[in-house]
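**Student:** Attaching a predicted model along with its sequence, questions to come.
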Amino acid sequence: MMSVRIAIDTGGTFTDLVLFNTNTDRLVFHKVPSTPEDPSTALVQGIMEIIKIAGVQNEDVQLLIHGTTVATNTILQRKGARAALITTAGFRDVLQIQRQDRPQLYNMRARRTPALISRAHRYEIKERMLFDGTVDSKIEVDQLHDLISEVKKQGIESIAVGFLHSHINPSHEQVVGEWIRARCPEISVCLSHELSREEGEYERFSTCAMNAYVQPVMARYLNRISLALSNAAFNDLPLYVMRSNGGVMSASEAAVQCVHTILSGPAGGVVAGLKMGLHAGKPHIITADMGGTSFDVAMIHDHTIAFARDAEIDGLALKAPMLDIHTVGAGGGSIAWIDSGGALRVGPQSAGADPGPVCYGQGGMAPTVTDANLILGRLAPDTILGGAMVLDPDAARDAISSKIANPLNLSLEAAAEGIIRVVNASMTAAIRKLTVERGFDPRKFTLAPFGGAGPLHAAELAQDMDIHHIIVPIAPGVTSAVGLLSSNMRSDRIRTYVRLLNQTQAKDIDDLLYELQSQAETDLSAASLASYTCRRYAGLRYFGQGYDLPVEISEGEVDMVALETGFNAEHQRQYGFARDDQQVQLVNLWVSVESEMTDQLMSPSDPVNTEPSPAYTRPVYFSGSWHDTPIFRRDHLTAGHTVCGPAIVEQLDSTTLIWPDQTAEVNTWGQLEIEKEK
């Protein structure tokens, strides 16, 4: 019997699918247009189409892994459930007050993002837990009767419960949670300590409120997928969902702790970037995922993915382990426009999947980045989806001429090239935010572009950042889906543990790390996987600081001297100084446990000595002039082939642009490695 695994990554414009046959080691790639009104429709349609393409049967499919944007879109579009918050008396306004900081210090019109739960639906009860977990005021459940009656009258679907210091002693939250679940099984209940065991009441309450707001929506979405799969004769098929931390979890767990899927979509691409770096021997990677609506950038240093310390979504705090991914509104569907000052702007508005760019012929009227690339010859009219979608260059020319070129008194080509330069500037700013602003030199990194539009823009991004090496994956347009198949089961456990390091015993840290590791392994035990790998971190800061830095703890017993030395070195690297004479404070402990789900997806190939032949040539616009440019088919290139620029490499899911001063070589893993000619 065949064993087939399918990964599905839902994007704003396309839904990407990758099928892996473990018996034959065959990978099959496919894309279908996304259905934003109900993403599950495109998901099931894509599964049916890809198994037909691969020539396998429904019963051969053993596993589905899904990267979804449902949680993210629910928050951004404010289309979540009618939710309530129950909190400690006197603290109902924590969600509104937030941290009292001013991110836009000189913006007199700045406004905070409204809380997901309105003040009218935030309720207080009398209870009090002290900072050390001591009960100061016991909770009386009798006060819940009137509160729940009011909640039912308001039609509340979900309740978030967040009390002070519950990350130290969660007993009061547990009492309230059990009481509500026993009497109101139709209402979802989220307890803050189950989502975060770290200090910071605002961050914990915000995370809990976010989970309560999204939970009913996510549960309904996953139920629709389950029903649609059953109707399509996929019975009892295991479905896993990508987590924001780069691992996967079961669909049932995702329905309960949906806040861990906020970065479900882009996380798969970062995992794929990590695998690419391992294959190519490149320890430092910048992943650049440019799709139809957004540009997601992440950093991998020494084969380790960076994690976010203080994450936010739409201005709201999120305290959950998640990859450090920075997103800007720059994609193939980003709309070009002229502002009131007469300057050319691109994005963040996007044409999305419907109506899409003007050249799609689906009713779009605003010129986009895709239209500009088509006019410049960088895209062919029959490039998208292997010719299944034919583009209209005349419509693109008319849109850019009338709305950009003529108002700015530019030629058509200059206007199109200007659109590309403006959107590239947004993307290089995003790359700098995760590298230069974090103390890393981007010149020491390799750029890994993917997404449908990433390889088209990679050469210019690398030039702007002075990055000398580019590596393009074998299937750029579906790389995030490939990353889903490469992901492991993963659980992260973090616990606040505030102590001065020189007053802490190594045994106490060892004991807590063992407890956290046991809890994380229990989280994964239901998957019945063979073995686990564990990484341990300590959050450290100088006494008096407000923010901590994660420092990895080596295997075995904790070495307190090495821990302090490692923190000083990391502080020196990030901030340019260290205070060796100042006391170091331990803030939290973090354990990450992983277990492999999938064997290696691809094997290296032996290089050949032949020269590749282009399929044809066409004029392409580079830096103010047209060049006759050879066009190569990606499926005709194999390990050892070299392509000198100017050139274009086309494939089903993406197009790679090689500039006149560049050379591309196919490595043994089938990846295109692009460098400047020496």
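**Tutor:** Received it, and whenever you're ready, just let me know what you need. Bear in mind that the values here come from a model prediction, so they are computed numbers and not experimental data.
**Student:** contacts and neighbour counts: CA atoms only from here.
**Tutor:** Noted.
**Student:** I'd like the distance from stretch 39-50 to the chain centre, please.
**Tutor:** How far stretch 39-50 lies from its chain's middle: 21 Å, per C-alpha atoms, centre = their mean, to the nearest Å.
**Student:** How about that stretch, which residues are buried there?
**Tutor:** The neighbour-count check on stretch 39-50 (16 or more other C-alpha atoms under 10 Å) flags 39-40, 42-47, 50 as buried.
**Student:** repeat for stretch 95-112
**Tutor:** Neighbour counts using 16+ other C-alpha under 10 Å place 95-96, 98 of stretch 95-112 among the buried residues.
**Student:** Looking at those residues, spot the one nearest Asp236.
**Tutor:** Leu95 (40.3 Å; C-alpha to C-alpha).
**Student:** Point out the other helices and strands that the helix or strand where the closest one lies packs with.
**Tutor:** Following DSSP states H and E, one finds Leu95 within helix 94-97. With contacts defined as 3 or more C-alpha pairs under 8 Å, 6 or more residues apart in numbering; DSSP states H and E, the secondary structure elements packing on helix 94-97 are helix 201-231.
**Student:** rewinding a little: name the surrounding residues that touch the helix holding Leu95.
**Tutor:** With contact meaning C-alpha atoms under 8 Å, 6 or more residues apart in numbering, helix 94-97 is reached by 114-115, 201-202, 205-206.
**Student:** Including neighbour count, could those go into TSV?
**Tutor:** Compiled in TSV, those are given as follows (neighbours: other C-alpha atoms under 10 Å):
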residue	neighbour count
Pro114	12
Ala115	18
Glu201	21
Tyr202	23
Phe205	31
Ser206	26
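**Student:** Greatest separation within those: which pair is it?
**Tutor:** It's Pro114 and Glu201 that sit farthest apart of these, by C-alpha to C-alpha, at 17.4 Å.
**Student:** In addition, the following structure is provided for comparison:
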Amino acid sequence: MYIRFVVQHKAVLPSQQFAPASDWKSMKRLGVDVGGTFTDLVLWDDDGTITVHKTPSTSDDPSVGTMDGISELARKAEADPASIEMFFHGTTVATNIVLEHNGDDVGMITTEGFRDLLHIARKKRPLNYSNYQELPWQKWQLVPRRNRRTVSERIDASGAVLTGLDEDAVRQEVRLLRERGVAAIAVAFLHAYRNPTHELRVKEIIQEEYPEVFISLSSEVASQYREYERFSTTALNAFVGPKTSNYIARLVEKASEAGISDDVHLMTSAGGLVTARSARETPVLLLTSGVVAGLIGGCAIGEASGYPSVITLDVGGTSADVGVAPNGRLRMKHLLDTRIGDYHAMVPMAEVDTIGAGGGSIASIDEGGMFRVGPRSAGAVPGPACFGKGGTEPTSTDAMVVLGWLREKSFLSGTMTVRPELAAAAICEHIAEPLETSLEKAAMGIFTVLAHSMTEAISLHSVRKGYDPRDFSLVAEGGAGPLFAWHIAKQLNIPRVIVPMHPGITSAVGLLATDIRYEVPTTAWTSSDDADIELLAREIDQLSTQAEKQLQADGFSDEQVSLERSVDCRYVGQGYELRVQAPSGPIDTEWVQKVAQAFHELHGRMYSQRFDDKAVQLVNVRVTGIGAVPQIKLPEIAVGGTDASEALVTTTQMLIWTDDAGDPEWVDAPVYSRQLLKAGNEIEGPAIVEQFDSTTVIGTEQRASVDSLGHIIIERSTS
């Protein structure tokens, strides 16, 4: 079975090349996804062999844990690290910098009169009627006001220069920022997306006056209209730039020292790949990097199992990521939703939602007596109480140990010590005794509250956006996803759960085989009633040529290259757009009407209203160049009968609901080894399936079957 991961990302400079596509067919590919608790690694060989590994993350310097994990993985695979030709990486470094507000000191040079644009923002407030609220983008400023410097220059919306650039003033401001020791300078001029001449000249002056500083230009980072979002994105890129760039440089250096190719590629928020050099220059593209890889991997797993429409639930130690992909296609976030923490980031982002719900989520009782689980997490250190690393607060992992779902020897095949008595003590002290309830009820309460949070997140991204969960399959990913998925599927009437062969490293698998996609946008501003066909044709032709040249520079042949078009549309008078797929073929009146019709249909799905008699405004046009990467072949497993008894290793006591209406009860449940299961095996729930990187729970009145690729398919039992 072959699978292809369909992804996209913003364009990089032609000089930032991938290895020639013609050389990829015989490569060993390494995928590394760094999470808050664990770092997941997978090595794919061209003979179809897949080796997986999982190691604790090192939060102080993720490159340390990454390289340690690579060394351990290479030993496990009996492979020389020097034989790894391609290294694909998903990282949370840039995201964590933003969320923790610990970026570098930033200066900004902008157009006279626009000094306070970052402060004013969109004038929207988190609480509409509070006069005393703190506005996050003002409390944690990306660029302090004293470092926001203005110079005389002006370009209009057509790109015409109204006021020339005052170069002497630019030099003076750059020298001032150098004296103040800023680590990065953001440059954002009005209408630079139409004409970047002034910004490019400022870049030259900065390089002359302050060559070591990190430079971020709005025309290179976010070349689209909407000045606040463009300014914010440019400032974000500068804020995370120095630290992220240094991290990538360290990783590339260490990989090179280990003999691994320094051809490192990083996942972007849109689900595509950029080179290490491009990522260092535009690190804002890495926001939500690792999160998207889980969705991409889930899409491929669903397609390989014959169920292309999937909802992915990727539950790690710190968070749960939820994605919805109808027919296996990634949906892109609306401009209003492309945020990271408290800031707008006008970069393409796949539709994935992250909530604070994971295996390390801490259960507590707040000052008002309310029982809460998450978003606070025990992380990798000290971790859940049962790990015996100093953690004393109860987590969801501790709860599932008490419930009997996680056995002492189930963690990383017994390589991690688990102490059930510490889990029980933590839950008793912090939850059961204060609530005057039993240990078992407290543990089940922890699971139920956390599962409800995940159920609500899935509902938000499916039912409330016009999709019926009953039309999808739920792909359970991450170390903890298969522990929750059986219950969530029942709550939302999702017909089946798909548990990948290696659920704990699905995000790392998602990094391995991505079609390379360069997205090139520009602003068009025309209407379906009176479309400027000549303008549209010229812009799309130029964008197509640019995308093709970049793919050709990467070594793709004409046969491997294809193009897709999309348009950001809105009704005339609306403030924000929806992206619609545009047809191929000649750009003419019929083409414009097809785009308008696609917008009417999408608007109806999203908002339950459509206005076919209204004109549609075509705001931005986009061309995506696709370079087809050789597909990964997943090995099939041995075939067996329906009887799974050969994989049965023991039985255990587990607390679970025996029917939908009753209280949970202790039952004797079979425990199976995932490695011993064969294609065709069937398992009646309740049951547990254990493997190196995860544990799967099969609920009462559920039946699991194993497909030819080793994926476990859980459905409601018909017996």
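**Tutor:** Alright, I've got the coordinates. Small disclaimer: the values here were computed from a predicted structure and weren't measured.
**Student:** closest to Thr446 of the first structure among the contacts of helix 94-97 of the first structure?
**Tutor:** Distances from Thr446 of the first structure to the contacts of helix 94-97 of the first structure, taken as C-alpha to C-alpha, are shortest for Ser206 (36.2 Å).
**Student:** and Ser152 of the second structure, what pairs with it in the first structure?
**Tutor:** Residue pairing (TM-score structural alignment): Ser152 of the second structure is matched to Lys126 of the first structure.
**Student:** does its match really touch Ile86, like I thought?
**Tutor:** No. Assessed by C-alpha atoms under 8 Å, Lys126 of the first structure is found out of contact with Ile86, at 10.5 Å.
**Student:** Neighbour count: those two, which is higher?
**Tutor:** A count of neighbours by other C-alpha atoms under 10 Å puts Ile86 above the other of Lys126 of the first structure and Ile86, at 24 against 14.
**Student:** wait, what's in contact with that one?
**Tutor:** Contact analysis of Ile86 of the first structure by C-alpha under 8 Å, 6+ apart lists 92, 122-125, 159-163.
**Student:** For ChimeraX, write a command that selects the buried ones of those residues.
**Tutor:** Buried members of the contacts of Ile86 of the first structure, defined by 16+ other C-alpha under 10 Å, are picked up in ChimeraX with:
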select :92,122,123,124,125,159,160,161,162,163
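**Student:** secondary structure class for Arg5 of the first structure?
**Tutor:** Here Arg5 of the first structure takes the strand state, with states given by DSSP: H, G, I helix; E, B strand; the rest coil.
**Student:** Pull the number of nearby residues for it.
**Tutor:** With other C-alpha under 10 Å as criterion, Arg5 of the first structure counts 19.
**Student:** Phe234 of the first structure versus that one, what's the distance?
**Tutor:** From Arg5 of the first structure over to Phe234 of the first structure the distance is 13 Å, taken as C-alpha to C-alpha, to the nearest Å.
**Student:** can you give me the helices in the stretch 1-150 of the second structure?
**Tutor:** Here the stretch 1-150 of the second structure has its helices, by DSSP state H, counting those that start in this stretch, at 62-77, 93-99, 117-120, 136-139.
**Student:** whoops, I mixed them up, the stretch 401-550 of the first structure
**Tutor:** According to DSSP H, counting those that start in this stretch, the helices that the stretch 401-550 of the first structure contains are 406-408, 412-434, 454-465, 479-486, 506-524.
**Student:** you'd agree Leu19 of the first structure is up against Asp25?
**Tutor:** No. Leu19 of the first structure is not in contact with Asp25 according to C-alpha under 8 Å; the separation is 10.0 Å.
**Student:** Not counting its neighbours along the chain, what's nearest Gln653 of the second structure?
**Tutor:** Nearest residue to Gln653 of the second structure, sequence neighbours excluded (C-alpha to C-alpha, 6 or more residues apart in numbering): Asp668, at 4.8 Å.
**Student:** how about the one you found, what's its match in the first structure?
**Tutor:** Counting by TM-score structural alignment, Asp668 of the second structure lines up with Asp628 in the first structure.
**Student:** residues touching its match, list them.
**Tutor:** 617-620.
**Student:** a helix runs through it, doesn't it?
**Tutor:** No. Counting by three-state DSSP, Asp628 of the first structure is located in no helix; its state is strand.
**Student:** how close does it get to Leu456 of the first structure?
**Tutor:** Remark: distance between Asp628 of the first structure and Leu456 of the first structure (C-alpha to C-alpha) = 17 Å.
**Student:** And for His145 of the first structure, the neighbour number?
**Tutor:** Residue neighbour count, defined by other C-alpha under 10 Å, stands at 12 for His145 of the first structure.
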